[in-house]
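**Student:** Sharing a sequence plus its predicted fold:
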Amino acid sequence: MSENTKGAAFMVLSMSAFTLNDACLKGLAGEVPLFQALFLRSIGTVAMLGVMCLAMGHFKKAGSAQDWKLIRWRMLGELGAAYCFVQALYNMPIANVSAILQSLPLTVTLAGTVFLGEVVGWRRLLAIGIGFAGVMLIVRPGTDGFSSYSIYALGAVAFVTLRDIMARKIGKDIPSVLIAFVTSAGVLAFAGLGTFTENWAVIKPASWTMLAGSATFILGGYVFSIAAMRHGEISFVAPFRYVSLLVALILGAVFFREIPDALMMIGAGIVVATGLFTLYREHRT
């Protein structure tokens, strides 16, 4: 397989795993408090990743001081993204949250200009502007359809952008599984502290199943997302993020009876179209 094909395959697996994790977490809404859900899920994720790192000898990989600085920044992005995203997911339709996150190729392009010195022409800047207008159709500030939890979804976009930019800069000699372990350990510690602000709920058998599924899927999402950002050209790999919107639409309709309205679908279409155009222009450039 070529590097581009590997990156695309990892991105499809990553987005599918993350969206299945989202569905499991959304199934816990109203049953398990946010930090408790994140904490219990992270225990399973850290345990599985720890076993993988031990089995493959990844804990012996030292890495440079610069790489570990980037990993800490990536962890910060993951912490913020986890909190903001779950807040939005608990209180919004899964397809709406996923549609807002489809603006990530646009934000990553802007971040690449600022942090990686990439050049962005006027066509891509125009497309980015139109794409953000599409996001506003989904968020709808100042209207009856506006949800304050949309702000959390936008915050998740910002934090995921930070996470992905940092992943691009980390040296390839540090295994993806080790980075995922460190990141998930950070989320575990963060969620553990957060549980002191909540009253713990009694976990029902069905909720344990959701938590186990979430831990398994987020494990795949972590590992595959890091691998996707480290293989192939970003302009080729990034469009495969949009698989998550398709999966979210299906899961939302089948399991949560959430049918998106016309404005949300139009906004999502604009975001996807401008994102694809932006990535196409990056590839041409």
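**Tutor:** Arrived safely.

**Student:** drop to CA atoms for contacts and neighbour counts, all remaining ones
**Tutor:** Noted.

**Student:** dump the residue contacts of the residue nearest the centre of the chain.
**Tutor:** The centroid of the chain falls nearest to Val160 when counting by Cα atoms, centre = their mean (5.8 Å). Val160 makes contact with Gly77, Glu78, Ala81, Leu104 under the criterion Cα atoms under 8 Å, 6 or more residues apart in numbering.

**Student:** Could you single out the nearest of these to Lys169?
**Tutor:** Gly77 (14.1 Å; Cα to Cα).

**Student:** Against that first model, consider the following:
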Amino acid sequence: MRRGGYLRSPVLSAIAVPERFMGIALISFAFFSFSGLDATAKYLGQTLPAEQIVWMRFLTHVVFAVLLFRVWRIPGALRSDRWPLQILRSMFLLGSTVFNFFAVRHLQLAETVSIMFAAPFVVTALAGPLLNEWAGFRRWMAIIVGFIGVLVVTRPGLGGLNWAALLSVCSMTCYALYALTTRMLAHSESPVGMLIISAVVATLAITPFGLAAWTAPGDLWTWTLLLSTGAWGCIGHFALIRAHVLAPAPVLAPFMYIQILWMSGLGYLVFDDVPGPFTVLGAAIVVSSGLYILYRERKISRGEVHADGGL
């Protein structure tokens, strides 16, 4: 008998633990897929326009998603009562992708992901006025420290900040707004519907620019990589959705930071990029601040501390 007055079921425990491990494995794979998408975009950016890569990324995403989820078998899969917010969310995702694909042409993958890790800080800061989820003093301190980490990576005023770094910051900001609008829709819209609607809206919006910039790929390898962009994105989002079905969000959240390993590894293997000391230091600051915010939110959700009290 546990202190709470109920018996612990060994059967339920045996089921829950493997599901959590599977959730962790899936979210790790999801962020590997997103890293593969960025690495592919960076590689293709050496010979193809970014607008074309973005267009194919979303167009092929739609095709893969429709086939993967068998949308024709899901009644009302694409039905929504909140189309203005759906479209706004989709445009934030498109903006994040466009800014990111331009940025990765000139920055190391480790640099872009270090800046992208600041998105949870923007979400936490804006969740107060937009969602009435106000951050306490300690989380605000973590947000400030996290942004200091971003400044260490970008190094404004020290010869490190350039227009590519600013594009990466814009990508991060758009992604944070995309995450916020996702939270606004999460309780009323289906995950599959949001996944496909965002890709369809983004495809329609970027199509004129993708066609205008179209450059025929020179060989089969380039065609394969171009078509794979949608697969990376779709499979990554599918793994992310499945991970959250199998394991609680507080368990999964810290594993988003495994992406720094995937991005650094792909950057070294594919582009021979070695992260510099400022990137490593800034990434460490950002990751530490992000983990502290996750720790605080977990304690608050459990009722262990008030939003403004405790460590």
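**Tutor:** Sure thing, it's come through. Computed from a predicted structure; not experimentally measured.

**Student:** What does the TM-score come to for these two?
**Tutor:** Once the chains are overlaid, their TM-score stands at 0.89 when taken by TM-score structural alignment, normalised by the length of structure 1; 284 aligned residues with a Cα RMSD of 2.6 Å.

**Student:** could you say what helices and strands the helix or strand hosting Leu211 of structure 2 packs with?
**Tutor:** Secondary structure assigned from DSSP states H and E places Leu211 of structure 2 in helix 191-212. Applying 3 or more Cα pairs under 8 Å, 6 or more residues apart in numbering; DSSP states H and E, one finds that helix 191-212 of structure 2 contacts helix 50-69, helix 83-103.

**Student:** Quick check: the first one compared with structure 1, mean distance?
**Tutor:** If I follow you right, that is helix 50-69 of structure 2. Here helix 50-69 of structure 2, set against structure 1 after superposition, deviates by a mean of 2.1 Å using mean Cα distance after the TM-score superposition for structure 1.

**Student:** follow-up on the earlier one: what residue in structure 2 is paired with the residue nearest to the centre of structure 1?
**Tutor:** Aligning on TM-score structural alignment places Val160 of structure 1 opposite Tyr175 in structure 2.

**Student:** cool, Leu249 of structure 1 as well?
**Tutor:** Mapped onto structure 2 by TM-score structural alignment, Leu249 of structure 1 lines up with Ser264.

**Student:** again, but for Gly186 of structure 1
**Tutor:** So, by TM-score structural alignment, Gly186 of structure 1 is matched to Val201.

**Student:** which ones are touching its match?
**Tutor:** Contacts of Val201 of structure 2 by Cα under 8 Å, 6+ apart are Ile87, Ser90, Met91.

**Student:** Tell me the counterpart of the second one in structure 1.
**Tutor:** In structure 1, the residue matched to Ser90 of structure 2 (TM-score structural alignment) is Met75.

**Student:** In structure 1, which of the contacts of Val201 of structure 2 still touch?
**Tutor:** When these are mapped onto structure 1 and scored by both residues aligned by TM-score structural alignment, their matches' Cα atoms under 8 Å, the shared contacts come out as Ser90.

**Student:** Any quick PyMOL command for the buried ones out of the contacts of Val201 of structure 2?
**Tutor:** Selecting only the buried entries of the contacts of Val201 of structure 2 in PyMOL, with 16 or more other Cα atoms under 10 Å as the criterion:
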select buried, resi 87+90+91
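
**Student:** what would the contacts of Val201 of structure 2 look like in a markdown table with distance to Thr215 of structure 2?
**Tutor:** Formatted as a markdown table, the contacts of Val201 of structure 2 follow (distance: Cα to Cα, whole Å):
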| residue | distance to Thr215 of structure 2 |
| --- | --- |
| Ile87 | 28 |
| Ser90 | 26 |
| Met91 | 24 |
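
**Student:** nearest to Ala25 of structure 2, of the contacts of Val201 of structure 2?
**Tutor:** For those, the nearest to Ala25 of structure 2 is Ser90 (27.3 Å; Cα to Cα).

**Student:** Please report how far the closest one lies from Ala77 of structure 2.
**Tutor:** Separation of Ser90 of structure 2 from Ala77 of structure 2 (Cα to Cα, to the nearest Å): 16 Å.

**Student:** Pull the number of nearby residues for the counterpart of Gly121 of structure 1 in structure 2.
**Tutor:** If you follow Gly121 of structure 1 across to structure 2 using TM-score structural alignment, you land on Gly136. Residues near Gly136 of structure 2, counting by other Cα atoms under 10 Å, number 13.

**Student:** one step back: report the spatially closest residue to the match of Leu249 of structure 1, excluding sequence-adjacent ones.
**Tutor:** The shortest distance from Ser264 of structure 2 to any non-neighbouring residue, by Cα to Cα, 6 or more residues apart in numbering, is to Ala110 (5.1 Å).

**Student:** All the helices of structure 2, residue numbers only.
**Tutor:** Using DSSP state H, the helices found in structure 2 span residues 10-44, 50-69, 83-103, 109-116, 119-131, 137-154, 163-185, 191-212, 220-246, 249-252, 259-271, 277-301.

**Student:** Among the ones you listed, show me which one is buried the most.
**Tutor:** Counting by mean count of other Cα atoms under 10 Å, helix 109-116 has the highest mean neighbour count of those, with a mean of 27.

**Student:** Who are the packing partners of it?
**Tutor:** By 3+ Cα pairs under 8 Å, 6+ apart, helix 109-116 of structure 2 packs against helix 137-154, helix 163-185, helix 259-271, helix 277-301.
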